[in-house]
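Asker: Need coordinates for the following:
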Amino acid sequence: MTSTPHLRRPDPSHVRQEWGTVAENSLRLERDVAEQLVTALNSEISGLYILFNQVRKHYWLAEGAEWGPISDFLEDAADRLTEMTDDIAIRITALGGVPACGPMGIRQHAPIFIEEAHHYDVRSSLERDLDGYATLAVQWREHIELADQLGDVATSELLRRHLKTLEADAHVLDRYLADDTLVLRDATG
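Answerer: You can find the predicted model right below:
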C-alpha cells in the first residue's frame, strides 16, 4: 500500500515578506497610504473568494426548470469573479502588500460569511448570491471613495470598473428572482 505524500511546511527562512505587512512600493505611494489601500483591497479579495466559492457551488447544484440559463449565468459569473480577484491581487502586490489567501486570512477580512455546505433550493441560493454581490458593491463604493481621498486614481479606477460588473451581475440575479415567471409553482411555492 502506498502512503499519501504530505506537503512539507515551508521553511520560514524563505519568506520574502510576511502577510499583513506593506513594503515600499514602486508606485511611490507613501507607506501609510499603501497600508490603508492594501487593507481595503484585502477585504475586497476576501469577499470575492467567498462569493466565488458560493457562486461556483450554486452552479454545480443548480437544478429545476430554469436550470440552463441560471447555470450558464453562474458559470460565467464565477469566471468574472476570478478575473476581479486576480486584478485586485496584482494591485495589492503593486502597492507593496501580500494578497489575502487561505481560509484564515479570508475569514478575517471578508465582509460576507461562508455559506453552510448544504444543498439549498435555487431561489434561496440566488438570494444569498445577490446579497453577497450587494454587500461587496456597498463596500467597494466606500473603498472607491477612500482611494479617491488618498489620491490613488489607479486603484479607484480598478474598483470602479469591477463595481460595474458586480452591479450588472446583481441586476441579473435580481431579475431571476422576480415574482413573474413562466414556471408553475405549487401552493407552497
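Asker: all contacts plus neighbour counts: C-alpha atoms, from now on.
Answerer: Noted.
Asker: State which helix of this structure is the longest.
Answerer: Ranked by number of residues, the top helix in the chain under DSSP state H is helix 31-61.
Asker: On the C-terminal side of that helix, identify the next helix or strand.
Answerer: Per DSSP states H and E, the first helix or strand lying C-terminal to helix 31-61 is helix 67-94.
Asker: which parts of that next one are buried?
Answerer: Of the residues in helix 67-94, 70-71, 73-78, 80-82, 84-85, 88-89, 91-92, 94 count as buried by neighbour count, 16 or more other C-alpha atoms under 10 Å.
Asker: same thing with stretch 144-157?
Answerer: By 16+ other C-alpha under 10 Å, the buried positions in stretch 144-157 come out as 144, 146-147, 150, 152, 155-156.
Asker: And stretch 48-65, by the same measure?
Answerer: Quick answer for stretch 48-65 (16+ other C-alpha under 10 Å): 48-52, 54-59, 62.
Asker: so who does the residue nearest the centre of the chain touch?
Answerer: Closest to where the C-alpha atoms of the chain average out (C-alpha atoms, centre = their mean) is residue 48, at 0.5 Å. Residues counted as contacts of residue 48 (C-alpha atoms under 8 Å, 6 or more residues apart in numbering) are 81-82, 84-85.
Asker: Please provide the structure for the following sequence as well, for comparison with the first:
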Amino acid sequence: MRKLNIGLSPEQREGVIGLLNADLADTYLLIIKTKKHHWDVVGPQFRSLHELWEEQYQAMSESSDKIAERVRALGGYPVGTAKGFLEYATLEEHPGDIPTAYGMVARLLDDHEQVIRNLRGHVDRCSEEFGDEGTADFLTGIMEAHEDMAWMLRSFIEGVSIEPDGDKPGSELKLPVEMK
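Answerer: Predicted coordinates for the structure are as follows:
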C-alpha cells in the first residue's frame, strides 16, 4: 500500500477522522430521527412537515456520504454500524416516544442546533489543532446546511404572526438615520 502524502501527519489525519466519524454518527442518527418523524407525524401540518422532513433526510443522506468519503480521502474508514453510530453520536434517542407534531419539530431543531455547535467546534479544531483547512472548509459547508434546516424548523415553531410589511407585531421598524 502506498503511503498517504497530503501534507498532514498520521496523527493529524487520525484526529480529523475522529471528528468526521462523530459528525457522521450524529448525521446518521438525525437522519433516522427525521425519517421516523416523517412517518409518524399527524395533524393539520402533516403534509408540510412530511415533505419538509423528506427533503431534509435526503439532504442529510447525501451529506453523510460526503462525510464518509472525506474520511476515506484522509486514509481512514468511516463508522458504519448502528453500534458505532451510537458510540460516536452526541445526539440522544427517544425510543418508544412519539411526540406531537410541534414536539417533533422542537426535538429535531434541538438536534440540528447540537450538530451545528459540534460542527462549529470541529471546524475550529480541524484548522487550529490539526492544520487541516480543507476539512475545516468542508465542515463549514455541512454546518451551513444544518443552519438552513434549523431555520426552517425554528420558523415553524416560533408561531409569531407576521404583518404584511414583514415586521413582527408590536415591533417598531427601525430605519437607519439617513432614511428618516
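Asker: Superposed, how do the two chains score by TM?
Answerer: Overlay of the two chains. TM-score (TM-score structural alignment, normalised by the length of the second structure): 0.83; 160 aligned residues with a C-alpha RMSD of 1.8 Å.
Asker: circling back to that earlier point, now do the same for the residue nearest to the centre of the first structure: its match in the second structure.
Answerer: Using TM-score structural alignment, the partner of residue 48 of the first structure in the second structure is residue 27.
Asker: sorry, back to before: how far does the longest helix of the first structure sit from the chain's center?
Answerer: 4 Å (C-alpha atoms, centre = their mean, to the nearest Å).
Asker: how close does it sit to the second structure?
Answerer: Helix 31-61 of the first structure differs from its equivalent in the second structure by a mean of 0.5 Å after superposition (mean C-alpha distance after the TM-score superposition for the first structure).
Asker: can you check stretch 82-91 of the first structure too?
Answerer: Between stretch 82-91 of the first structure and the aligned residues of the second structure, the post-superposition mean distance stands at 0.6 Å (mean C-alpha distance after the TM-score superposition for the first structure).
Asker: That stretch maps to which residues in the second structure?
Answerer: Mapped onto the second structure using TM-score structural alignment, stretch 82-91 of the first structure spans residues 61-70.
Asker: now swap in stretch 124-137 of the first structure and tell me
Answerer: The alignment of stretch 124-137 of the first structure onto the second structure (TM-score structural alignment) covers residues 103-116.
Asker: mean per-residue distance, that stretch to the first structure?
Answerer: Averaged out, stretch 103-116 of the second structure is 0.7 Å away (mean C-alpha distance after the TM-score superposition for the first structure).
Asker: which of the residues in that stretch are buried?
Answerer: 104-116.
Asker: Just the ones of the residues you listed in helices?
Answerer: 104-116.
Asker: Tell me which residues are up against the match of stretch 124-137 of the first structure.
Answerer: 23, 26-27, 30, 33-34, 37, 41, 91, 98, 143, 146-147, 149-150, 153-154, 156-157.
Asker: how about 6 Å then?
Answerer: 143, 150, 153 (C-alpha atoms under 6 Å, 6 or more residues apart in numbering).
Asker: Next: stretch 34-47 of the second structure.
Answerer: Stretch 34-47 of the second structure is contacted by residues 50, 53, 101 when judged by C-alpha under 6 Å, 6+ apart.
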